[in-house]
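1. What would the 3D arrangement of this be:
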Amino acid sequence: KMASTVLPNGIIIPEKYSRDWYNDLYHNWQELDNLLGASGPGDGTLTIQKNGTAVGTFSANQATNETVNIEVPTKTSDLSNDSGFLTGVTWNDVTDKPSFATVATSGSYNDLSNKPTIPTVNNGTLTIQQNGTTVDTFTANSSTDKTVNISVPAKTSDLSNDSGFLTLESLSANSIPFHNSYPRCKYLGTSITDAQNTAIKNRTYDDLFIGDYWTINGINWRIVAIDYYFNVGDTNFSKGNIIVMPDTVLYNAQMNETNTTAGAYYGSLMRTQNLNSARAIAQNAFGSHLANHRILLANSVDASGPSNWAWYDSDGVELPNEIQIYGTRVWGSALKGFDAGTQKQQFPLLALAPQFVNTRQTYWLQDVSSLSVSSSFAIVGNDGYAGSYYASHSDGVRPSFTLSYI
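-> Next up is the predicted model:
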């Protein structure tokens, strides 16, 4: 049994290990010791310095790693300036400098020579007026923009009328002739209003002029005359009244079943029966506004034309005659006045606006034709001519309607 053995390097081999193992270990250690030298591994210390100042150390036989970082300047601002190193220069330190005016170094406006004369900034006020009335003001030294708008009239209706200036209203006030001479052709609605009824009743005809029209049941009913039958009749018709006609014929019908003019217009089948449909249409459109009044109508015919007349009641629905349409006789008798009677003036609208005469349709007139006294009545031709045709022919019915107030 061996005792514990201490190797040269201080390692203790326990006694329990066998001799052979020991011998082998010892032999190997001797070889290692021969290689390393009798003194064993070195343990020198490395000292790391920065500009002579120790930063860290490291032992040659140290068992652990170690890092030593040396801060090396990367910018000039990391360095300390040596004696005499310049960091800035004052103007006074500069030598051999040229001569400058004082202002070059002072930067003061007061050190300038030959200074310009700066004009005085005034602050006057601009006053904007319209017709002597101030609208707004603006100061010359204002720091903000301003817009001043002057309203200038663009339409005559924007202006005030001078004394004596004529307007439609002033001309038409209580002026029936003016209402009959201004073909305004304004749309009046779909029925006679209370205001229009009052204007007819008072005979002021406010806002009613020839050419104006109502549209009722698809028919344009146009005013062709105003106050036409006022003070007419063996029984005086003293009511305000207007005459309207449809823009086109209402339907076609005969003057008589045969080619005869017996009884003239008064006794014709047209007046006694064939106008009934027109009466119904007008009654539906105007009702009680249809005016009953008295008119003179031709009632007999001889070889020369109408030979007599008489006063008759009219329910306001009648064919017009040539004078009312054209303003003169054409085919009607020129020798007698029986076919004119109380229908003796042209409807004013048709005198001023002949386009309302011609509808591109043929329609009947009251007059017995002088071309064929016994068989024909006057017509307005579809081509715009004044003509006549046989009484049994079916042509257009375009009556006139007398309306008054209710």
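2. From now on I want contacts and neighbour counts done on CA atoms only, so please keep to that.
-> Noted.
3. Is residue 306 located within a strand, as I assumed?
-> Yes: counting by DSSP: H, G, I helix; E, B strand; the rest coil, residue 306 falls inside a strand.
4. The structure of the following sequence is requested for comparison with the preceding one:
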Amino acid sequence: MPNVRGFDVNGQTCLNKDDFAREVASNATVLEEFDRQKSIGQYPGRSLADTFAAEIAAKGDIYAWLHSRVQAADFSGLRIGDYVDVPITAGANVPAQTVRYMIGAIDPYYRCSDSPMGHHVAFVPSAPVLVGGSKASNGSYIKWNDTATNNGNSTTKEPYLISKLHGWEISDYLPALPAALRNVLISHRSLAEQRYGSAGGLTEASGWGWADLGKVWSLSEMEVYGCPVWGSKGYSVGMDCHFPIFDSTASRLMGERVTWWLRSVAGGSASGVCDVSGGGFAGSYSAVYEWVRPRPCFLIG
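-> Here you go, the predicted structure:
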């Protein structure tokens, strides 16, 4: 009987099927299933390109659509874990690849920092990305630095900002992103840890300061774990918050057991840098360790 559209009464058809009501009920059932999957850490994410195809077509491309949604603070229908596949153009130090970017957080820093940030969506790669060319180690990995130091210098006291990792993110990876995507990215302004002393390498933070991390950046311990682990207590946290996409140990791997760098440097060491291990746990390696990959993120705003 579920597909009966009506009954014949004395030669007159009386309709009893409400297509709109059925569609609403069906959509509610789908969303309920998504919520169930998320609650047990099994939500696979949806392709934004497929799910919102009609809206995207009206805006021209998926990046313009995302930008318009964010500017209007319209996050309806967007879910943590939904994704867009981004084609990366080959460059001197970046091999051609397609990187699946997942929604990692929505408005995590809205109206925060020394200059209030506008609405934004943070995107996180579903897996560490590949490095190439002269900046690669062991084929597709990268050192955090070419020297075993996690300190800044007299000009730039924030270690991450002068790291080899961040230099690759800004000089090599950012230009390899599609131009339409680059046009809608905003810089991540953060209260960044400083570590510099004129007398020599420091093993703990010397302070913090407002800094632009740029339009492509690595995650901090706080954004991944929800707390400092090996980083300097206090100064390494700044204004960072935990990203909801990392809701379990397994979610740090996202299917690939590869160690990846964080932007946080290790406390108690003048050379260590924090990372997420291939086993999902918090760790740290010397800045010159060669078996770690980057996981560059961005904000669309």
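5. Quick check, residue 282 of the second structure in contact with residue 276.
-> Yes: between residue 282 of the second structure and residue 276 there is a contact under CA atoms under 8 Å: 5.1 Å.
6. Name the residue in those two with the higher neighbour count.
-> The neighbour count for residue 282 of the second structure versus residue 276, taken as other CA atoms under 10 Å, is higher for residue 276 (22 against 19).
7. in the stretch 301-406 of the first structure, which spans are helices?
-> Using DSSP state H, counting those that start in this stretch, the helices of the stretch 301-406 of the first structure run over residues 322-326, 348-352.
8. If you count neighbours, what's buried in the last one?
-> With burial defined by 16 or more other CA atoms under 10 Å, the residues of helix 348-352 of the first structure counted as buried are 348, 349, 350, 351.
9. Show residues contacting that helix.
-> Taking contacts as CA atoms under 8 Å, 6 or more residues apart in numbering, the residues outside helix 348-352 of the first structure that touch it are 180-181, 183, 210-211, 223-225, 325-327, 356-357.
10. Inside strands: which ones of the residues you listed?
-> Among the contacts of helix 348-352 of the first structure, the members falling in strands (DSSP state E) are 223, 224, 225.
11. Kindly state which residue of the second structure is aligned to the second one.
-> Taking TM-score structural alignment, residue 224 of the first structure has residue 104 as its aligned residue in the second structure.
12. What separation is there between that match and residue 11 of the second structure?
-> With distances taken as CA to CA, to the nearest Å, residue 104 of the second structure is found 59 Å from residue 11 of the second structure.
13. Show me what residue 189 of the second structure lines up with in the first structure.
-> Here residue 189 of the second structure is matched to residue 294 in the first structure, going by TM-score structural alignment.
14. in the helix or strand where that match lies, what counts as buried?
-> Per DSSP states H and E, residue 294 of the first structure falls inside strand 293-302. Neighbour counts over strand 293-302 of the first structure (16+ other CA under 10 Å) mark 293, 294, 295, 296, 297, 298, 299, 300, 301 as buried.
15. so what's the first one up against?
-> Taking CA under 8 Å, 6+ apart as the definition of contact, the neighbours of residue 293 of the first structure are 233, 235, 237, 313, 314, 315, 316.
16. how about stretch 36-56 of the second structure: buried residues?
-> For stretch 36-56 of the second structure, the neighbour count (16+ other CA under 10 Å) marks 38, 43, 45, 46, 47, 48, 49, 56 as buried.
17. Repeat that for stretch 53-71 of the second structure.
-> For stretch 53-71 of the second structure, burial by neighbour count (16+ other CA under 10 Å) applies to 56, 62, 63, 64, 65, 66, 67, 68, 69, 70.
18. and if you look at stretch 166-174 of the first structure?
-> residue 172.
19. Repeat that for stretch 70-83 of the second structure.
-> Neighbour-count burial for stretch 70-83 of the second structure [16+ other CA under 10 Å]: 70, 78, 79, 80, 81, 82, 83.
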